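S.K.: starting from these lines, generate the structure:
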Amino acid sequence: MARNRIILKKVAKDSTRRLTFKKRRRGLIKKAGELASLCGIGVCVVVYGEGEVKPEVWPSAPEARAILSRFNSAPNIDRFKRVTNQEQYLRKRIAKARERTSKADDGNRERDATIMLYEAATGKCPVADLNVQELTNLGLVIDERINHLKERIERLGGAALMAPPPSTQPAEASSSLPPLVPYANGAGMEGNKRMKVSTHQKGWFINMSTMTGDAGTSADVEGNTGVGTSARGDMMHLSN
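M.R.: So this is what the prediction gives:
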């Protein structure tokens, strides 16, 4: 869970301020010790508490005096190269806060102009009712959208030119006929022969039956009923 941003201002309540001072001073000394141990440099901390007669010195008073003497003996250029006082620190924080505020204002202005653009396009907010500042913001948003579209068109056009040409070879037409099945050990050929013979016999039997029926009919017409019946019986016996 993210910690809440702390507002850097003096704590109004005395008890809370004293408790905060003790915790922060302890943390400052701990960080100074870590910096000295990890980097192998000389670090000293001198903290004057509110209402305290003697300051708290770390790591010790003699070591702190040696480090301060070394600092004071350095040339002014080296000594004040990275020195920051309270005023400079506050000025830097104010400049950063103004920069964040300016970015937030630009984002809000762009968002309002975008909403205004859509409302003007749909007729909810007529352009004639806008003032000079609103028209200026609207024009900036429109110009930004146009530039964005132009850049996208250029990128797409470049990508289309770099793409390889499509293949011109015609696709092979797939045959609609089923594949031929090869005969195995002559079984297919024998089956085809039997099918042809059976079909031939069936056709012969149909022709003979038709001829028999015609003979019987002609015999009945001529009045020779016995001849027709005998012929039909012979054919039935022959077919059996």
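S.K.: all contacts plus neighbour counts: C-alpha atoms, from now on.
M.R.: Will do.
S.K.: point to the residue nearest the middle of this protein.
M.R.: Note on the chain: the residue nearest the mean C-alpha position is Arg152, at 19.0 Å, using Cα atoms, centre = their mean.
S.K.: now the element after the helix or strand containing that one, going C-ward?
M.R.: Assigned by DSSP states H and E, Arg152 belongs to helix 132-162. The first helix or strand that comes after helix 132-162 along the chain, using DSSP H and E, is helix 187-222.
S.K.: flag every buried residue along that following helix.
M.R.: Residues of helix 187-222 classed as buried under the neighbour-count rule (16 or more other Cα atoms under 10 Å) are 209, 212-213, 215-217, 219.
S.K.: closest to Leu19 among these?
M.R.: Of all these, the one sitting nearest Leu19 is Ser209; the distance, using Cα to Cα, is 125.8 Å.
S.K.: for comparison, sequence B:
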Amino acid sequence: MGRRKTKYELITNEYARKATLKKRKAGLLKKLSELTTLCAVPACAIIFSSYDAQPDVWPSRTEACQVLEKLESVPEKQRGKNMMDQTILLKRNILQLNDRLEKQQKKNQELEKELALVESMAGESNCDWNNLEQLNELSCRLQENIKFVSDMIELKGV
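M.R.: Next up, the predicted model:
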């Protein structure tokens, strides 16, 4: 049985909100503990809540201070090198998707040329024979295929 999709909105019931915070905080701290143990990465968490007078600090205040001091000692330029906000993340994703789109468009154009060549050889061409550019593309494609077949024949020694 699959999980149902969670709606992310403020929990109106105060008791349920407090219970959810307690459970999620425990889950978050458990994941953080696993991360530090399995990957040997220094990490800390500081969780502020309106239910507690003091913030929850994991693993301890002294260790959290050490991690934060270590972060502060890293130069500003290097510290922000791998950090990104939503704008930077979206721009990077858009660039990657545009690259993938361009590659797919080139692949589609090549497949269309190949299809036009095969159709013209079979006598079923839908090409506009008055279009000189299309005819040149077809001719180049045909020459490439002839060269490929000739090279394969020479390679096999037939």
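S.K.: for the helix or strand containing Gly107 of the first structure, name the packing helices and strands.
M.R.: Taking DSSP H and E as the definition, Gly107 of the first structure sits inside helix 86-122. Counting contacts by 3 or more Cα pairs under 8 Å, 6 or more residues apart in numbering; DSSP states H and E, helix 86-122 of the first structure is packed against helix 132-162.
S.K.: give the other helices and strands that the helix it packs on contacts.
M.R.: helix 86-122.
S.K.: quick one: the helix it packs on to chain centroid distance?
M.R.: Offset of helix 86-122 of the first structure from its chain centre (Cα atoms, centre = their mean, to the nearest Å): 29 Å.
S.K.: what's the mean distance for it versus the second structure?
M.R.: Its match in the second structure and helix 86-122 of the first structure itself, once the structures are fitted together, sit a mean 1.9 Å apart by mean Cα distance after the TM-score superposition for the first structure.
S.K.: got a list of contacts for stretch 131-145 of the second structure?
M.R.: Counting by Cα atoms under 8 Å, 6 or more residues apart in numbering, stretch 131-145 of the second structure makes contact with 113-114, 116-117, 127-129, all of which sit outside it.
S.K.: now tabulate those residues in CSV and tack on distance to Lys103 of the second structure.
M.R.: Listed next are the contacts of stretch 131-145 of the second structure as CSV, based on distance: Cα to Cα, whole Å:
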residue, distance to Lys103 of the second structure
Lys113, 15
Glu114, 17
Ala116, 20
Leu117, 21
Cys127, 24
Asp128, 26
Trp129, 28
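S.K.: most neighbours, which of the residues you listed?
M.R.: Looking at the contacts of stretch 131-145 of the second structure with neighbours defined as other Cα atoms under 10 Å, the largest count falls to Leu117 at 22 neighbours.
S.K.: could you find the closest non-adjacent residue to that residue?
M.R.: Closest residue to Leu117 of the second structure in three dimensions, ignoring its sequence neighbours and counting by Cα to Cα, 6 or more residues apart in numbering: Leu138, at 6.1 Å.
S.K.: next, count neighbours for the equivalent of that neighbour over in the first structure.
M.R.: In the first structure, Leu138 of the second structure lines up with Leu138, judged by TM-score structural alignment. Using other Cα under 10 Å, Leu138 of the first structure is surrounded by 23 other residues.
S.K.: with the one 3 residues further on instead?
M.R.: Neighbouring residues of Val141 of the first structure were enumerated by other Cα under 10 Å; the total is 20.
S.K.: equivalent analysis for the one 5 residues further on, please.
M.R.: A count of neighbours around Ile146 of the first structure, defined by other Cα under 10 Å, yields 12.
S.K.: same deal with Leu161 of the first structure?
M.R.: Burial of Leu161 of the first structure is recorded as 9 neighbouring residues (other Cα under 10 Å).
S.K.: did I read that right, His237 of the first structure in a helix?
M.R.: Yes. Secondary structure assignment places His237 of the first structure in a helix (DSSP: H, G, I helix; E, B strand; the rest coil).
S.K.: that one and Ser230 of the first structure, how far apart?
M.R.: For His237 of the first structure, the distance to Ser230 of the first structure under the criterion Cα to Cα, to the nearest Å works out to 10 Å.
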